[in-house]
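Asks: below is the sequence, then the predicted model.
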Amino acid sequence: MADESEIKEIYENGMKILEDLTNNADELQEQILEEILTRNAGTEYLSRFFPNGQADKQSFKTNVPIVTYEDIKPYIDRIANGEISSILFPDPITQFIRSSGTSGRQPKLIPMTAESFEKRKYHLLLSDIVVKKCFSGLDEGKLLLLHFIKPEMGTPSGLVASPYTTFFSKTNTFKNSLAKSSTSPIDTILCLENKQSMYCQLLSGLLQRDKIIVIGSSFASVLARSIKFLEDYWKEFCSNIRTGYLSDWITDHGCRNAMSSILTGPNPELADLIQQICQDISWEGIIKKLWPKIKYIHGIITGSMSQYVSLLEFYGGGIPLVSRSYNSSECSFGINLNPLSKPFDVSYTFLPHTAYFEFLPVNNDGGGKSREFELHGASATESSGIKNETMAVNELVDLMNVKLGQYYEVVVTTSAGLYRYRVGDVLKVTGFYNKSPQFQFVERQNVVLSIGAEKTTEEDLSKAITNAKLILEPFGIMLTAYSSYSDTSSTPGRYVLFWELKMKGSNDLPKLDARVMEQCCCIVEESFDFTYKSFRKDGAISALELRVVKHGSFDELMDFYTSKGASISQYKPPCCLKSEEAIKILNSGMVGKFFSPKTVC
């Protein structure tokens, strides 16, 4: 682990480090691939692709196949079951990182090593430096950082598996920095009961409201959930602050001990102030009112998280929303060098020292739809026993050769056992910083709605709903969350949308005017591509259905996924539902049903 002197040096020379990294992106990419091949070529997995022992870049490009998680899962399962990690990579494994599984697939186990953690930590420090260049006085206050953990899972090997946020929350790096900067006592974060953890973290933030300069979490979905929690419990918070006693239902021993050092006695003046703020009819700007010194809100607001932007802007009252960096369970990719950019303009500059990056071109029609490839180098793939997808390995583009405006799916090679691994994220090249490309996150690949030959992607759906919700704004109605699924229970099938709505001035369910809601359906359909509209016109797809659900329905959906193993801190709202149980949860909260007009609008 980097010691304090190394961290100090990074902070002092951070901008120079960033300049060096981005100016030397091509050399660093060559270097990192050479290092990976030199160290890992003798592993069981890689050695089969270098039968003559020639593990150079050209052999790598020619022989090593492009894979998905399912292709390498047998190797990871063997390690989890007790075999040595050198079947994939030579370094000792510290634990497995467990992905959320809410992006449309099952959770994955990704090996973590000391080296890969150091790269992630380095990445975080550089991101901190960039943000501090934009906001003054960040060392003069505290942060309300909402973090949550899940129980670690054991494996037969003795190694544990957990979400990255759980792993990171237990490191000395996190604990040491948290003690200095966060309002949340560590024991409230390490509480396994999410409701008690949320309550105590928010109460800690309210008790220290005059010190807080940043509010944030890993994803915008957590922030949205926290605001709803605050709406539901503000009266109880006020009662605790007024009396100086913590609610009896907080039974976690760590939480109660931690809160005893913060909730030290009655504070009726603070309770009255918070009550006066929260009992206002409208909660517009509530974050700024409760935490008057706040400088920015941070959390990932791109991709599926973009549906929460308008909600956070409403509650934030003009406070900047900062999406600091782009990471996944597999590795760190890039940081946002312009933290003050508008949410829908956020781009991430790739840092070339974290992994070897390649890019699979996808159609540049703005929809991110996959191109089809013919298989080349089939003998290498067949000899490996891996079922590679139908694509040409020579279609992959290096980091330095991506084209402005083009769409790509990112493919990574890491020192920790991922070789030409499809992450599943579609990105768009928006520019360059020195020699390093900048990318805008577009969508998760293969997260689509489909009835027949038409394919509607996550980005297609997001754009369509963004267009439709403009109809609601004059009525003071906010769309707070959405999801969808392809209903093929009857013929022809149809797209079904779930929307959770609220009035700007209250939590009351809006009065649903059928004509307005049908117009929303119509605009969604009009926003889809030519193929969808052709099928719809010909009767091959039925009218789009919009189901409005009651307040809190998407909280129940989050609870469902977290009960299945996902962490709140890593929860990504599923754009397209695949689980019948998840669909049933939202259907149980339905309060209105509307259809697009019978003919295409």
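Replies: It's in. Numbers count the residues shown, from 1 in each chain.
Asks: alpha carbons only for contacts and neighbour counts from here, please
Replies: Fine.
Asks: count of neighbours near residue 291?
Replies: Neighbourhood size, residue 291 [other Cα atoms under 10 Å]: 20.
Asks: that one and residue 209 touch, don't they?
Replies: Yes - using Cα atoms under 8 Å, residue 291 makes contact with residue 209 at a distance of 5.2 Å.
Asks: which residues does the longest strand that the chain contains contact?
Replies: Determined from DSSP state E, the single longest strand within the chain is strand 421-433. Contact with strand 421-433 is made by 22, 66-69, 330, 347, 349, 368, 402-413, 437-446, as judged by Cα atoms under 8 Å, 6 or more residues apart in numbering.
Asks: that one: what's the following helix or strand?
Replies: Using DSSP states H and E, the helix or strand that follows strand 421-433 in sequence is strand 436-444.
Asks: what segments of the stretch 201-350 of the chain are strands?
Replies: Assigned by DSSP state E, counting those that start in this stretch, the stretch 201-350 of the chain shows strands spanning 212-219, 296-300, 321-322, 325-327, 332-335, 348-350.
Asks: and here's the other structure:
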Amino acid sequence: MDPPRLGSAHRILSALDTDEQVLRFVEAITSDVASIQSELLQQILADNADVAYFHRHGLFGVPSAEDFHSRLPLISYQDIELDVARIASGDEDGHAKILCARPVREVLKSSGTSGGRQKLFPKLSDYDPEFLVLNRREARFSSCPDRRHSRQGPFNTGKSLHFIYVRNPEVTPGGVKLSSGLSGYFTSPAFRNRKIDPATSYTSPDQVLQCVDYTQANYCHLLCGLVQRHQVVSIGSVFASTFVRSLKSLKCQWKDICQDIAEGAVNSRIVTSVPVRNAVNAILRPDIELADAIRKECCGGNWRGIVRRLWPEARLVQTIITGTMQQYVSIIDMLTDGLPIASSLYASSECSSLGVNLDPVCPASEVLYTLFPCFAYFEFLPLENRLSAPDEDQGREERSFVSCDNLVKLADVKVGDEYELVLTTKAGLYRYRVGDILKVVKFHNDAPQFAFVRRAGVLLSVDMDKTDELELHKAVTQAWNRHQEHSEIRLVDYTSRVDLSSQPGHYVIYWEAFPDPLIPELDVCCFELEESLSVVYRRNRREGSVGPLEIKLVRQGTFDRIMDHVVQNGGASYGQYKTPRCAKDPKVVSILESSVIAKGQARCMQTST
């Protein structure tokens, strides 16, 4: 196959009907990375000629690649925040487009990062068709060479029990739709009007997939999946944390589900949405035998391997297990009795589709993503050249001081090096720092394969929440000051960790106070600290995907012991030592836990928060 010519990526992918075609496509697109990237950059610059952003940087007409590399700076979200806000408000006219020459009628919201602010990114109309086709072709990418020695062969028939949860899109006064990437996709015309293949569809009807009430959607996903249990060949969710939470809810809901299956009708007390209830009832019929079989598996309280027992034909778990989601692999293994986990796609709010894992059921620690050079123009900031994580509270002058001189092209990265991902997209992001830290592990033909290392700046994360060092510092300081404003007690030091020994996981904050090691009303301190964290954290707390925060007071001298341990075992000097704000070293955690003298826990998060 000749190297793919550019155009709409979903048109290229939609033409791939057979495993052999997918194989040839992957071989072609990974064998000519440099020229495909060069052509894509030229196309982006030509398509967006004369946008206001280019004018701001002295570029008029169609910029050349040389102009792009010499004139456009490396940027973070603050640099374009006002531009995207204008786009979201509908403040564009036909004479001076802001970032993108094509009309932008939808803006994607990120999940929310430091400071609790959700970022907005322009979205083009072909993002949803592109993502739709990529999802439909996902199983076929299993045919790539790296996949030949995997534990599971590709499957082309059967249904997927996928735990999908969406939110109602918002519409700005200017008529621009605001949604998360997943909500936008599952409520898009491309998804609603897709060609449904009965052999490879979801177990849940579209009314359930598009239900905005989590409780009702979760119940119906389980009910529909169990009714079609022998047709389910894959089970999953976008994120591993969501998958675990969805399955754990079965422990509280199996009795109602069994009753609904036996009666052949969904409980109207649980599922109050009439369209959702009607859609689910359409696939139900009274089945006492099935209800008894499910009841037998659930009533004993043995949840190890429950997925294999309830869905005996399931061969695969499809969910993201990279980054902080790796922590859920052990509980997924317990629930599924070791079913292979496929972490298949690499996507983001900034660009929708980015790449594919060509060996999707490899172990969690070995997941690698191959960035497809037709999706975006990729550059990479070597880790040693990063002056700071993006989006920290710096002035514009300080942020813009980060040099573009050392940016590396996709075809030129080196095995073993770590980089921050920088994107230029068809929708109008130019040299944008995504904040993902990636490590080059190997190449497939000319295409590098990356391991996801971490999010830049993220300190604590349980679910979709992401708390960085600065945000935690502000929250601790504000909570302490509010509670101890008129006290002589001072905060000597603090650190934190995520505790996943109970589900859902929760934040633990360790405080050392002086001169009195004890302070009153620790529960109130916990509440005040949570109130200072991000809107995404508070939303996850209300919804139950993050547990109540704990504050643990440690005896005086504890942080001195930690310093001794780190210096004596890490090779650093006392003058270089900085207290780790996230305790990951098991010995440090042991020191902290053995020194606890009092603790408090946050109350339930109020809905109005």
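Replies: Great, that's in hand. Remember, predicted model here, so these are calculated numbers, not experimental data.
Asks: for the two chains, what TM-score is obtained?
Replies: Once superposed, chain against chain, the TM-score is 0.74 (TM-score structural alignment, normalised by the length of the first structure); 499 aligned residues with a Cα RMSD of 3.9 Å.
Asks: re earlier: what stretch of the second structure does the longest strand of the first structure fall on?
Replies: Using TM-score structural alignment, strand 421-433 of the first structure corresponds to residues 432-444 of the second structure.
Asks: what about the counterpart of residue 268 of the second structure in the first structure, how many neighbours?
Replies: Using TM-score structural alignment, the equivalent of residue 268 of the second structure in the first structure is residue 248. Residues near residue 248 of the first structure, counting by other Cα under 10 Å, number 7.
Asks: try the one 4 residues further on
Replies: One way to gauge burial is a neighbour count; for residue 252 of the first structure, by other Cα under 10 Å, it gives 15.
Asks: separation between it and residue 168 of the first structure?
Replies: 21 Å (Cα to Cα, to the nearest Å).
Asks: before we move on, what about residue 334 of the first structure?
Replies: With Cα to Cα as the criterion, residue 334 of the first structure and residue 168 of the first structure are 19 Å apart.
Asks: got it, and residue 115 of the first structure?
Replies: 14 Å.
Asks: same check, this time on residue 318 of the first structure
Replies: Applying Cα to Cα to residue 318 of the first structure and residue 168 of the first structure gives a distance of 31 Å.
Asks: kindly report the same for residue 554 of the first structure.
Replies: Distance from residue 554 of the first structure to residue 168 of the first structure, by Cα to Cα: 27 Å.
Asks: if you count what's nearby, which of the two comes out ahead?
Replies: Taking other Cα under 10 Å, residue 554 of the first structure and residue 168 do not tie; residue 554 has more neighbours (24 against 16).
Asks: what's the strand or helix carrying the more buried one packed up against?
Replies: Secondary structure assignment for residue 554 of the first structure, by DSSP H and E: helix 553-563. When contacts are defined as 3 or more Cα pairs under 8 Å, 6 or more residues apart in numbering; DSSP states H and E, helix 553-563 of the first structure sits against helix 580-588.
Asks: now the angle from the helix it packs on to helix 553-563?
Replies: Going by axes from the mean of the first three to the mean of the last three Cα atoms, to 10 degrees, helix 580-588 of the first structure is angled at 160 degrees with respect to helix 553-563.
Asks: list the contacts of helix 580-588 of the first structure.
Replies: Outside helix 580-588 of the first structure, the residues touching it (Cα under 8 Å, 6+ apart) are 498, 547, 549, 553, 554, 556, 557, 560, 577.
Asks: which of the residues you listed are buried?
Replies: 498, 547, 549, 553, 554, 557, 577 (16 or more other Cα atoms under 10 Å).
Asks: next, format those as CSV and append distance to residue 530 of the first structure.
Replies: As requested, those are arranged in CSV below (distance: Cα to Cα, whole Å):
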residue, distance to residue 530 of the first structure
498, 23
547, 24
549, 30
553, 33
554, 31
557, 32
577, 24
